[in-house]
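return atomic coordinates for the entry below.
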Amino acid sequence: MSPPDQTTLPSNCDDASTLRVQNEALRNQVDTLQEQLAALKAELEAARGLTATAADTIAPTPADAPRRASCGPCGGDPSTSAPTAPPAHPPRAPPRHGLSRAQAERYSRHLLLPAFGVAAQERLCRGSVLIVGCGGLGSPAAMYLAAAGVGRLGLVDHDSVDVSNLHRQVMHSTARVGMHKALSGRLTCAAINPTVQVEAHVCGLSPASALALVDGYDVVIDASDNPATRYLVSDACVVAGKPLVSAAAVGTDGQLTVYNHGPDGPCYRCLFPESPSPENCSRCGEAGVLGVVPGVMGCLQALEAIKLLSGVGEVASKKLTLFDALSGRFTTVRLRGRSPGCVACGASPALTRASLPDYDYVLFTGQPPDDGPPPDLQLLDAAARLAPAEVAALLAAEANGAEANGAAAADGAAEAVAEAGEQGPEAGAKRGEDEARAGAESSTGSAGPAGPGPRRGVLLLDVRPQAQYDVMALPGAVHVPFERLDERLGEVLALCGAPAGSTPAGSSAAESSAANSAPTSASAAEAAPQGAAVDAPEAAAAGAGNHPPPRPRVVVLCRRGNNSQRVAARLAALGVEGVTDMVGGYQAWARQVDPAMPLL
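Model prediction:
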């Protein structure tokens, strides 16, 4: 039986959290040990069954007993003598390996493989792998390595299982939503192969703990989801001299390589000496991911780890494998060797065992070490932005106003019919229809048949991508994806009732860039060029003293409340009056107003 599974807790965890995690870890250790005990009992029962079968084969039956008693040298028939029982220890050549019978049977299909064999399996059973990240990549990697018989697995994560993880993170289940991912992963791996030692490191990876963790394993798998952790894992592997199997998956694409392997194998910093800017980093939480894609890449990571431990096959060092899921195409790109000037693995490295624990990876990458949402921007005056409840009240008021205007239009239509009665029924009906149509358009703010025009009511401008808009939207919202704002800017300004000539030629791209790069403390008035007509709610509130801001005319909506601020600031700079956005976007709406709406 393997040693009990271990859970690593750093000293900086608070006491209550530590006790909760330790309690859960001990319970999981009991479950794992019970599973191991059940497996050993099953093997023991099978061995007893074989022994009983052999005993039944050589034991005399009651009918044969007298006959056998009369046989032998005292006159018995030699042809009917009892068969000789097999020796207690049948002859067998000494084994040429160190695997037990249970291991040989469990991994028999590996042993039958001419390209692998018993020696490779022994090396695999003696090996150890640290998996950083228990998500879409780490799940299949951990499960296949456990099934393959890697002697010791370390699972590193700081997050808990969320229902949105389950379509790709196959190591977890619906029943484990809310459970720590490293603990859930350990249960799954132990259930697959109870003879493998699985260690859960529940506080994630940090510069202070990275070297101690990496030093304890033979191979490291980077299954993380953010640049800060990727640089940290790579640097720690360089300092500790361990090979790193790295993969990534987002959308419908994946990539894989092995860093820091061989005399000239590059590290992550050799290829990316400067961290990509946050806006150029796609994450599953923002861009989405087809669930099977990280599954494919995680399986390839397990394969590379097996090759590294067993010494079988060609390791994917100095080459990058690209996977296009929609075309089913794998492409291999050659990578250059180690960079002499690399600060991690170059001739004179700046990152050493002494300096790495103090290195600020968040400052270097500009991103936190997690897959959380982007930070909230503050481009508009907070007092002028609308909370989801305020937007709901605004929509309710619009609906009530529409009903009142509709009733008034109906009355006006009836009066028009009566007044035009002398002109004949057809003329009266025509005038009534015109009155009703005018009342409906004034209540809803709809564009007439001639095309979009200024809205009389509140305009809801939804700037999310088409895929998100197709899932859910607020009623009456006009959809203009953020990525298409430039090409549809004239249409949007017309809907918003912007003054004529508010879009100078060639200004769209420049002002879009200004809105995207505006400082977090900037308001819509600050984002506007000098002399521009700005009458956004926040500017009106600032100039009106204690008077409340005017009723908003345009409310911009997005997923989380960042792109909506960018668009609102840009429209205000172009002269749109009364433009604001909804704080927190549709996510806040789903949490605070409509819990039945899907939370993407």
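
please count neighbours and contacts with C-alpha atoms only from this point.
Will do.

so who does A120 touch?
Counting by C-alpha atoms under 8 Å, 6 or more residues apart in numbering, A120 makes contact with S310, G311, V312.

and these as a markdown table, adding neighbour count and secondary structure?
Shown next, in a markdown table, are those (neighbours: other C-alpha atoms under 10 Å; DSSP: H, G, I helix; E, B strand; the rest coil):
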| residue | neighbour count | secondary structure |
| --- | --- | --- |
| S310 | 21 | helix |
| G311 | 15 | coil |
| V312 | 14 | coil |
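
how about those residues in JSON lines, adding distance to A572?
Listed next are the contacts of A120 as JSON lines, based on distance: C-alpha to C-alpha, whole Å:
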{"residue": "S310", "distance to A572": "63"}
{"residue": "G311", "distance to A572": "64"}
{"residue": "V312", "distance to A572": "64"}
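
before we go on, could you also do this sequence so I can check it against the first one:
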Amino acid sequence: MQADTRAPDGAHVATSPVWLGGRVTSTASALATLGPLVAESAPLPPAELARYARQITLPQIGMSGQRRLKNARVLVVGAGGLGSPALLYLAAAGVGTLGVVDDDRVEESNLHRQVIHGVGDVGAAKVDSARAAVAAINPHVVVETHPVRLTAANALDILGGYDLVLDGADNFATRYLVNDACEILGIPCVWGAILTFHGQVSVFWAAPPSGVEGVTYRDIFPEAPPAGSVPSCAEGGVLGALCATVGSVMVNEAIKLITGAGRSLLGRLALYDALEVSWRELSIGADPSRMPVTELIDTVVACEVPAPGTGVGAGPDAGAAPVEITARGLAALLASGTDVHVLDVREAFEREIVAIEGSVHVPMAQLLADGGLAAVPTDRPVVVHCKVGGRSQAVVDAARRAGMTNVANLTGGVLAWVRDVDPSLPTY
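Down below sits the predicted model:
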């Protein structure tokens, strides 16, 4: 899941306001005074009173807050690393109706961090696995599943049925779409992002109660990053426990919005470093020059796999000829006896998990350093691959700019090779 930063690769979260596209005002923030978002439900039955007794005891929540939680309708975008703990804790807290939107299925590589799913759920739709887990935790919660990918055509219909959205999306296109739909609908969005050991959390709301300044995702990050400039969790990795930390803070913010308790993160961006176990805070504000969002469009953001010739630093003369090949196409070339140089640009630890037989290992950083392309042969076809295609495309673009017309990117990387050519190999 991509952390929303415009920092150089390796930093992953903003450590200076210069990397935030919007307006960062200071490290102090005025109190965002917000009333309860949701009206109270009917009186709770005895079974639920007993269940939530320790929470009702909190004066900031009380009976009124618990009834508001019961009456709340909350949509969680993504049943993955952040959505998993969010759904579990929202259900345990007594949110009456939970929606979950995700078109993905559970994979084994999800299990180290997506704790709402288990071994028996591998291959199942994530929304179905999540619904079963929520039912096991709290049968009083209604779960509405949306096994689709959010698009400009369906986002308003889906989000419009909820009071509040928690955005745990793992790609920029969905993140911008959720933000824009929430702005049009006038509902708040609790947002989180994680990568490696770093997390970010905030609350976005274009139209909060009178007297409170609205802030949206686009106020901080006006435009999507260039293709391939920010790695995904598939490329950069993520600490599983980080999902719980950030996801639980997102739930905390949702409960505060619903009940009116405490000080919201609206107007503040919280940055977490798991290696240091430290939190930083940046105060954020609306960009006065930003035009309001009035309609939805599908933002195409090829963050993981840039289109040929459009990777990091690609220029207009990067080459017009096709520069990609499918896994099946590569397998056919190798089977035909063609002398193909398969170049693996991943890190060494990734090759220990899975590697294409006969491939040659040269890390991306080495190839992109001064003189590094000398390791790329020019006398035969070269197919470059990484895990899913982003890093390898950056190498292909650099090679094309250097005049090498014999270099192609393996579309989908080694994961596509495992899926389409040799399913006996492990994935990660």
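
P308 of structure 2 versus the nearest residue to V407 of structure 2 once chain neighbours are set aside, what's the distance?
Distances taken as C-alpha to C-alpha, 6 or more residues apart in numbering put V382 closest to V407 of structure 2, at 4.7 Å, once the chain neighbours are dropped. V382 of structure 2 is 15 Å from P308 of structure 2, where distance means C-alpha to C-alpha, to the nearest Å.

what about stretch 583-598 of structure 1, how long is it end to end?
The first residue of stretch 583-598 of structure 1 is 18 Å away from its last residue (C-alpha to C-alpha).

typo on my end, it should be stretch 218-236 of structure 1
First residue to last in stretch 218-236 of structure 1 (C-alpha to C-alpha) measures 13 Å.

what span of structure 2 lines up against that stretch?
Stretch 218-236 of structure 1 corresponds to residues 163-181 in structure 2, going by TM-score structural alignment.

state the distance from the residue nearest to V407 of structure 2 to P426 of structure 2.
V382 of structure 2 sits 24 Å away from P426 of structure 2 when distances are taken as C-alpha to C-alpha.

settle it for me: which of those two has more neighbours?
Neighbours were counted for V382 of structure 2 and for P426 using other C-alpha atoms under 10 Å; V382 has more, 22 against 14.

for the more buried one, give me its contacts.
V340, H341, V342, L343, V376, N406, V407, A408.

adding distance to P222 of structure 2, write those residues out as JSON lines.
JSON lines is the format used below for the contacts of V382 of structure 2 (distance: C-alpha to C-alpha, whole Å):
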{"residue": "V340", "distance to P222 of structure 2": "42"}
{"residue": "H341", "distance to P222 of structure 2": "41"}
{"residue": "V342", "distance to P222 of structure 2": "38"}
{"residue": "L343", "distance to P222 of structure 2": "36"}
{"residue": "V376", "distance to P222 of structure 2": "38"}
{"residue": "N406", "distance to P222 of structure 2": "37"}
{"residue": "V407", "distance to P222 of structure 2": "34"}
{"residue": "A408", "distance to P222 of structure 2": "33"}
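
A227 of structure 2: which of the residues you listed is nearest?
A227 of structure 2 lies nearest to A408 out of the contacts of V382 of structure 2, by C-alpha to C-alpha, at 17.4 Å.

V343 of structure 1 corresponds to which position in structure 2?
Under TM-score structural alignment, V343 of structure 1 pairs with M291 in structure 2.

that match sits in which helix or strand?
Using DSSP states H and E, M291 of structure 2 maps to neither a helix nor a strand.

okay, now it: neighbour count?
Counted with other C-alpha under 10 Å, residues neighbouring M291 of structure 2 total 9.

run a quick neighbour tally on Q592 of structure 1.
With other C-alpha under 10 Å as criterion, Q592 of structure 1 counts 12.

I figured it hits A387, correct?
No. Q592 of structure 1 lies out of contact with A387 (C-alpha atoms under 8 Å); the separation is 9.3 Å.

any idea whether the residue minimising distance to the centre of structure 2 is helix, strand or coil?
Centroid check for structure 2 by C-alpha atoms, centre = their mean gives D170 as the closest residue, at 2.1 Å. The three-state label given to D170 of structure 2 by DSSP: H, G, I helix; E, B strand; the rest coil is coil.

about what we covered before: so for the match of stretch 218-236 of structure 1, what gets flagged as buried?
For stretch 163-181 of structure 2, burial by neighbour count (16 or more other C-alpha atoms under 10 Å) applies to 163-181.

and for stretch 250-263 of structure 2?
Applying 16+ other C-alpha under 10 Å to stretch 250-263 of structure 2 flags 250-262 as buried.

what's the closest non-adjacent residue to the residue mapped onto R186 of structure 1 from structure 2?
R186 of structure 1 maps onto R131 of structure 2 when the alignment is built from TM-score structural alignment. Nearest non-adjacent residue to R131 of structure 2, counting by C-alpha to C-alpha, 6+ apart: V143, 6.1 Å away.

next, count neighbours for the one you found.
Neighbours of V143 of structure 2 under the rule other C-alpha under 10 Å: 24.

again with the one 4 residues further on
Applying the criterion other C-alpha under 10 Å, we find 16 residues in the vicinity of P147 of structure 2.

and it, what pairs with it in structure 1?
Counting by TM-score structural alignment, P147 of structure 2 lines up with V202 in structure 1.

would you map the helices across the stretch 101-250 of structure 1?
101-106, 108-111, 117-126, 138-148, 181-192, 210-215, 227-240 (DSSP state H, counting those that start in this stretch).

ok, now how distant is the closest residue in space to V196 of structure 1 that isn't next to it in sequence from G401 of structure 1?
The shortest distance from V196 of structure 1 to any non-neighbouring residue, by C-alpha to C-alpha, 6+ apart, is to G151 (5.4 Å). The gap separating G151 of structure 1 from G401 of structure 1 is 71 Å, by C-alpha to C-alpha.
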